[in-house]
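Q: Next comes the sequence, and after it the predicted model I'd like to discuss.
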Amino acid sequence: MSIKQKSTVESRSELRKTFPKKCLGGVSVAVLASGFAFAPVYAQEAADAPEESRRLGVVTVNARKVEENLQDVPVSVTAFDGAALEAQGAVEFSDLAAFTPGFSTTPGTANPSAFSLSIRGQVQNDVLATLEPSIGTYVDGLYWARAYGLNQDLLDIENVQVLKGPQGTLFGRNTTGGAVLLNTNDPELSGGLSGLVKGRIGNLDERTGTVVVNMPIVEDKFAIRGALQVSKRDGYIEDVLTGQDYNNRDNTQGRIKARWAPTNNLDIVVSGEWYDSDTRQGAFVTEYAYPFPPTPGPRLLNTFIPTPFGTVDNYLDLTGPSEGKSKVALNAEPFIEISTETYTGEAVWGTDIGEFTFITGYRKVENTNQLDLDGSPWPAHATTLDQDLDQFSAELQLAREELGGRLTYVVGATYFEEGGTDSSTTVALTPVNPLDTTFNGEIDNQSIGLFLQGTYALTDQINLNAGVRYAQDEKGITTSGVRVVRATGDVNLCLVDVAIPPDCLAPSRTDTFEEVPYMVGLDYSPNDNWLIYGKFSHGYRAGGQQLRAVSTETQTPFEPEIVDEVEIGFKADLMQSRLRLNVAAYANEVQDLQRSTIFTDDRQINYTLLENAAEATNKGVEAELTALLTDNFTVQASGSLNNPEYETFIDAQGNDRSSENFTYVPEEMFTLAGIYETSTRFGHLNARVDYSWQGETPYDGFNNPAFPEASATVIGEAAGVLGARATLSVTDQLDLTVWGKNLTDEDAYINTLLVGGLGYSSVIPREPLTYGVTATYRFGQ
């Protein structure tokens, strides 16, 4: 199911003639895409070849659900193959953002096992089962609806493709910012038994073991592939009260895939994947305790319980920035226990009328975590969250061509359903407040989609691209909100006035949302080395219901978010394909922008409400460059600029918040990497040094000149992370690697939680300097 790397002596128009091929399957990306990353596998081949063959190769992606040369695709895409991810030291899903311009990942404050993904200003700033992301995640073609457990390990990856801008016609709802396509390696049908064994050790007592085995059972007909990884590491935050370490790693992940090709035109792949993590993750550090609250609320942390530390200021001196953020003193041990199981099936059938692809799958997520949110030794603010969710989906599509190949298109239909529960229990100011607050939501969602997208060649150089989709989401929910007496468990109050004790269930409701995303554009190829394009996209993020309603009024559902975006760009292979430059500029407008906000009612109950309270705009540019400067030295660079602004933002309480920070969106990002490789008497050496920089990033919308200290704590500092890696290929089978990440030990935090009613802000520290060695042994190749 892989595509061979094509030499650039082949024209890109020849690759177009291969349409249609396998859709949404595992695609072989031979080099890093979007003109940015340069795959070490290809680099080694090129280094051993004559100088005249030292060129950037063709990158094959499926951003339009057919296999195409990236440089022919009028979409902004960054792609990495498995070797490139290894060269960058990418271990977890969040590492993908480090070298993707305009893409950022932020661990959730309410659930660090989940991530808020941001592209082009589109982001969901909270993680609940009723809230939809702005960035769609697809693994082996299967849509992963929820971010819970998303930060699992990257195991046996074939390639990752990050599509930017609204992708609603082909990839459906909840892709207003883009989509991430992650493909794992399919079984190889021939070649005998093969695989690898890998061991990694490092500081913080890291020890990771990986085994991959590929076994053809019937030559060219049937094969299975298994991958298993166990990864452990001590935490990098120490509790000065107990000596316990937090933010450790203890992950186990396994995958089995089977592939059957009974005929030359039928290919079937099924897989099962399991992930389990049991860690002491989620340690917050108190950043600031306000002398008076920036918002009305209950008793302040700053005047709370006497402790051996005496005052909050003394506590901050002990654990705050002056000592780094490697020490805390917590009253409750944070933990995350998460397990997922995912089953996927894909069948590709070539016929006389075109190529059919059928993708189906089931995914279950179970997650429990406890967080000491205020990050202090006082029992001031903590929460426990539980999620038990499952999903099923199916997609059927047909790719074909008409009019002698001048018209190519993909038509298809999708079905998705999801159910389960999402609950949380919060305690605040424990010694003086005997009550706990619990929210629970049971969801029942269905979604259908019908789509058509195609390309018509107006001339040999100009193409018209257009697509449309009908999307319908039907969402059902039953919620309960209850305040109970902690000591007895007795109901103190049903939060919604029409609810009845003891369950305090609010009336169930079902809401339907519909939209028609579409796209239209033109692309122009003056020659085989240039592509110039422009397009307009109309995207859609589904509406939904409130999981944490505290009254009949706050049960009102929120409407879909609509994004209209104009994008223009060019892709160029220059200097006889020794330099690749891809640039995209865009401007988007957002209507009914969804924002999640923490409110406090007159009963001193904190609750989260998602509102359609804003209109926003964002303008930006993204650029990616790869240059083969010499036979041995390659430079990669990328950068992005964003300028997001609220046009209007009136919240449910009538407050004008248009001056607030635009959360989780850095205005500037850039990366720079140098790769040097050469043959030595000990083997082939590949050395890489890279630097990724992210500008100031608001982690909370709060921006009030009357409270400058509070406003300052929610702005993440601009920070750059330096990494290095050197791999010596001793033989064709054995690689030895030394590596280091965050070599300057940059300690700028990576998220902030501000709770004005309690008078504090706390932060999530960045992972410190890590280093180690890796040994990889490949067999059967």
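A: Sure thing, it's come through.

Q: CA only for contacts and neighbour counts going forward, please
A: Noted.

Q: Next up, identify which helix or strand residue 179 is on.
A: Residue 179 belongs to strand 178-184 when elements are defined using DSSP states H and E.

Q: what helices or strands is that strand leaning on?
A: In terms of contacts (3 or more C-alpha pairs under 8 Å, 6 or more residues apart in numbering; DSSP states H and E), strand 178-184 is packed against strand 135-139, strand 157-164.

Q: What lies in contact with it?
A: 25-27, 119, 134-141, 155-167, 171 (C-alpha atoms under 8 Å, 6 or more residues apart in numbering).

Q: still on that earlier bit, go through the helices and strands packed on strand 178-184 and name the closest to residue 506.
A: For those, distance to residue 506 was read as C-alpha to C-alpha. The smallest value, 30.7 Å, belongs to strand 135-139.

Q: for residue 662, helix, strand, or coil?
A: coil (DSSP: H, G, I helix; E, B strand; the rest coil).

Q: now it: how far from residue 558?
A: 20 Å (C-alpha to C-alpha, to the nearest Å).

Q: try residue 87
A: 43 Å.

Q: hold the first one in mind and look at this next one:
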Amino acid sequence: MQLKRAHLIAGAATALIMASPVFAQPARAAQAYTQQALPLNAALKQFAGKAGLQIMFSDSEVRGKYAPALNGRYTADEALDRLLTGSGLVHKTVRGKVVVIQRAATISAAVNARETVRQAPRLAAASEPDFAEAGPAAGAVGIEEIVVTAQKREQNLQDVPIAISAISPAFLEKREITSISSLTSLAPNLKVESAAGNRTTSIISIRGGAQGNAQIYFEPSVGLYLDGVYIAKAQGTVFDVADIERIEVLRGPQGTLYGRNAVAGAVSIVTKKPSGELGGKAELSYGNYDYRRARGTLDLPAFGIFSVKLSGQMTKRDGFYDVSGNAYTDEAQAWDSKSGMIQVRAQPSSALTLDYTFDISVAEQQTGPVHAVSGTGSLAPYVLPRKRQKHLSFDGRNHEYSKNWGHALIAALDLGEVGVLKSITAVRKQHYRDALDLDGTPIAFAASSREIHYKQFSQELQLTGKTGRLNYVLGGYYFDDKGHVDNPQSYFSGLSRTEGGYGFTTKAYAAYAQLDYQLTDALTLTGGLRYTNEKKTVERHLTRITGAGSTVVIDLPAGATPPAKFEKVSPTVTLAYEVSPTVNVYARYAQGFRSGGFNATANTTADTQYIFKPQVQNTYEIGFKSRLLDNKLQLNVAAFQNDIDDLQLSVFVPGLSASSVLVNAGKARVRGVEVEAVARPTDRLLLQAGVGYLHSKYLEYIDNGVNVANNRTFTHAPKWTVSATADWAALKADWGKLNLIADLGIVSDYYSAAAPLKPTSATQTPAEATRAPSRAMLDARLVLSELAVGNAHATISLWGKNLLNEKDPNFLTDYGASFQRLIAAYFPDPRTYGVTAAIKF
């Protein structure tokens, strides 16, 4: 409904009167701004955050209007002039940093309308959420709106017709989240676990899609991106980034825009870029287990065309476990990590922006120890309960070292009406080594070590733009990688030893296009295609060593095995309908795939050279997104069905060495529902909740020629995931603000391996033995913020994690009958707590 002029006048005056008096007059010096073409409301909100302004406007005035891209140096007035080009709207600074957007005929009257402010309807506020909470009018602002780049262009989160969760800067900052390890349950049907004892390696499951074998050769099911750069392997993905702007979790296949190995979804980490203004933050934390962390960022003033930002952190912690009878250590799961990032932005012209990033992360630890929760023969005396123990005894080193580093250069060129051309060039490297006690007992039963060197290179070109009713994304992508692993193993007190290793390469090419066309003002049709061509090679050597000497079991040097080649076309189609300005519905079809390849860790030549096929997933999804009660409630619902062909499963194969191979087991169907809600019932209380439900079923599972679909468990697919968070501003005063925060995540039980529900032979292990029980993880924080310290502001936080002290295993590995029925269990971290002090300037 069109707002009356008097109401518009009063709304603008409300903003004027309620504005905080601490704001100074906005600087008129030109600054560097880069943002893509967006709907006008989203563009104004994003610009407000970058420029430090509060921009007030009426939703009805900006609805249906689009703003051009910003890419260059502008004063605030110049940038606003450009954003409002062709809209019929103008801007006026009415007080301090408060800007009113209105039609030219009404804005001058709005400045003088102070007498009728209490009768005013709400104007949308394009400002940071913390500002919105600073005054009595905060309740009128509603829920923070988040801009995401899930479809390679900037859009309001609620306007994107896919199932996506975005974790905002405020959420990340208050909870000190710096890596993906803290993401479990923050989005429906999302589960993130460490891979057994390797704490720098992740197993990310979205909607039941996961790669259970985290060996560096195998491909993940969820694509991980850092500032648009694909991180290809699960190993080494748990690294710290000191200054994250937001994290986007895209659920369902993202094959068109994100390509291979985003069959279950994608996780995108977006860092804060240099601002060109002096500022920064320093933070110190201390907690139990002698936990110490120092984190900092420094944003330097612009010099010439350059802006620079430095960030990093160092973390140390004693072990969670006391270890006896070990020649190498007296503790387990101690942690020592360092990470850093250098970001340089150059703007040679108003049309060209160059962003260079170097990041590095080094982590070293006594790994998470094994609990032998099952074992026969010599293992039997050392079997432990299925609860996390404090005191352990094992004989191996249990050490892990991971170094990951990379360079990225992103160039964005504004071509005017043609669009924005972006180039993303990146190289990443990894050096990893470990030495693991696989059985967790004082006897030398099973030990393994690895030395890994890995390198990847990627180049992507994107063209994004808009013409009339058509938005388009066109792109080309190239990727190659190379890795080598040395992996000696020893079993049965050294009676069975192997010296083994493998190497691999990948080359992949892709071209893609996605078009969004507005059939009407309310109805948008999206169509996309991606063509991928890839080639993989493998080399493998395996030697058995006994008292009688050594025997070569596999000798496949580079070039001995013909390469595996794959081609795939991945389509997507979406129909989105705007029921009203606050309610959207959509229907979507998307296809994704996980790459095929060789079983590089196999124990025979035939198994090594066997080529498993790509896993293909077709997903059908309907969704509903809404902003209700004057944007005090956001409710999103999605329902989906995944039809999976050539399902890849990791199967443990006992033999000369402990190894797993990937097989195309058959077909599966996963159905589910996801509900997300955000509510701000008062200006002091923010509530968020998410519920995910999965029903996973094999339609075909071929084992030795027999279909056992009704007698196998689906891995890493909990039926229920539930999250709930509450952030209550318990106290607001001139001297500061006190927030009480509680986060609860619940995951129902799930299986770590595709095991028989009812064993049909004496050598099989029942699925119940590898079932991880349901768990509830409760975290809480007390945050005292906005404490004035000269020209800076300080924050003090008291925090606790896993306050319920969950002790059940979250990952189990079954080594089978030939390894004395050994089942190795791994556990989440125990209860931790501490204090953090930070200062921001």
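A: Structure received. On a predicted model such as this, the values are computed, not experimentally measured, just so you know.

Q: TM-score of the superposed pair?
A: The TM-score (TM-score structural alignment, normalised by the length of the first structure) is 0.89; 724 aligned residues with a C-alpha RMSD of 2.3 Å.

Q: Between residue 87 and residue 558 of the first structure, which is the more surrounded one?
A: The neighbour count for residue 87 of the first structure versus residue 558, taken as other C-alpha atoms under 10 Å, is higher for residue 87 (24 against 21).

Q: Identify the residues contacting residue 378 of the first structure.
A: Per C-alpha under 8 Å, 6+ apart, neighbours of residue 378 of the first structure: 304-305, 307, 330-331.

Q: could you flag which of the residues you listed are buried?
A: 304-305, 330-331 (16 or more other C-alpha atoms under 10 Å).

Q: Just give me the match in the second structure for residue 744 of the first structure.
A: In the second structure, residue 744 of the first structure lines up with residue 804, judged by TM-score structural alignment.

Q: which SSE is that match in?
A: Using DSSP H and E, no helix or strand contains residue 804 of the second structure.

Q: Which residue is the nearest non-sequential neighbour of it?
A: Spatial nearest neighbour of residue 804 of the second structure, chain neighbours left out: residue 778 (6.2 Å); criterion: C-alpha to C-alpha, 6 or more residues apart in numbering.

Q: Alignment lookup: that neighbour to the first structure.
A: Per TM-score structural alignment, residue 778 of the second structure is aligned with residue 722.

Q: The host helix or strand of that match packs against which elements?
A: Here residue 722 of the first structure sits within strand 719-729, counting by DSSP H and E. Secondary-structure packing of strand 719-729 of the first structure (3+ C-alpha pairs under 8 Å, 6+ apart): strand 683-694, strand 734-741.

Q: Figure out which of those strands is closest to residue 401 of the first structure.
A: Nearest of these (C-alpha to C-alpha): strand 683-694, 42.2 Å.

Q: same for that closest one, what does it pack against?
A: strand 668-680, strand 719-729.

Q: Where do the helices of the second structure begin and end?
A: Assigned by DSSP state H, the second structure shows helices spanning 5-18, 40-51, 59-62, 76-83, 104-112, 129-132, 169-175, 255-258, 605-609.

Q: Nearest to residue 437 of the first structure, out of the helices and strands packed on strand 719-729 of the first structure?
A: Of all these, strand 683-694 comes closest under C-alpha to C-alpha, at 37.4 Å.

Q: could you give the angle of the closest one to strand 734-741?
A: 20 degrees (axes from the mean of the first three to the mean of the last three C-alpha atoms, to 10 degrees).

Q: so where is strand 683-694 of the first structure in the second structure?
A: Against the second structure, strand 683-694 of the first structure falls on residues 736-747 (TM-score structural alignment).

Q: mind listing what residue 539 of the first structure touches?
A: Residue 539 of the first structure neighbours (C-alpha under 8 Å, 6+ apart): 166-168, 173, 175-176, 517-518, 562-564.

Q: again, 6 Å this time
A: Shown in contact with residue 539 of the first structure (C-alpha atoms under 6 Å, 6 or more residues apart in numbering): 166, 168, 176, 517, 562-563.

Q: what residue of the second structure takes the place of it?
A: So residue 539 of the first structure corresponds to residue 592, using TM-score structural alignment.

Q: Then residue 651 of the first structure?
A: Under TM-score structural alignment, residue 651 of the first structure pairs with residue 703 in the second structure.

Q: neighbours of its match, just the number please.
A: The number of residues near residue 703 of the second structure, taken as other C-alpha under 10 Å, comes to 12.

Q: Residue 693 is in contact with the match of residue 778 of the second structure, correct?
A: No. Residue 722 of the first structure is beyond contact range of residue 693, at 8.8 Å (criterion: C-alpha atoms under 6 Å).

Q: what's the nearest residue to the match of residue 651 of the first structure if we skip its chain neighbours?
A: Per C-alpha to C-alpha, 6+ apart, closest to residue 703 of the second structure is residue 665, 7.4 Å.

Q: Quick check, that neighbour in contact with residue 700.
A: No. Checked against C-alpha under 6 Å, the pair residue 665 of the second structure and residue 700 is beyond contact range at 7.3 Å.

Q: Leaving out sequence neighbours, find the closest residue to the spatially most central residue of the first structure.
A: In the first structure, the C-alpha nearest the mean C-alpha coordinate belongs to residue 117, at 4.9 Å (C-alpha atoms, centre = their mean). Once flanking residues are discounted, residue 117 of the first structure sits nearest to residue 105: 4.7 Å by C-alpha to C-alpha, 6+ apart.

Q: count of neighbours near the equivalent of that neighbour over in the second structure?
A: Matched by TM-score structural alignment, residue 105 of the first structure corresponds to residue 192 in the second structure. Neighbour count of residue 192 of the second structure, defined by other C-alpha under 10 Å: 19.

Q: Likewise for residue 77 of the second structure?
A: So residue 77 of the second structure, with other C-alpha under 10 Å, has 17 neighbours.

Q: before we move on, back to that, quick one: the match of residue 744 of the first structure and residue 765 of the second structure, what's the gap?
A: 31 Å.

Q: do the same with residue 595 of the second structure
A: 29 Å.

Q: Residue 748 of the second structure now?
A: Counting by C-alpha to C-alpha, the gap from residue 748 of the second structure to residue 765 of the second structure is 22 Å.

Q: between those two, which one's more packed in?
A: residue 765 (21 against 16).

Q: And for the second structure, the residue most distant from the center?
A: residue 548 (50.7 Å).

Q: which residues touch it?
A: Residue 548 of the second structure neighbours (C-alpha under 6 Å, 6+ apart): none.
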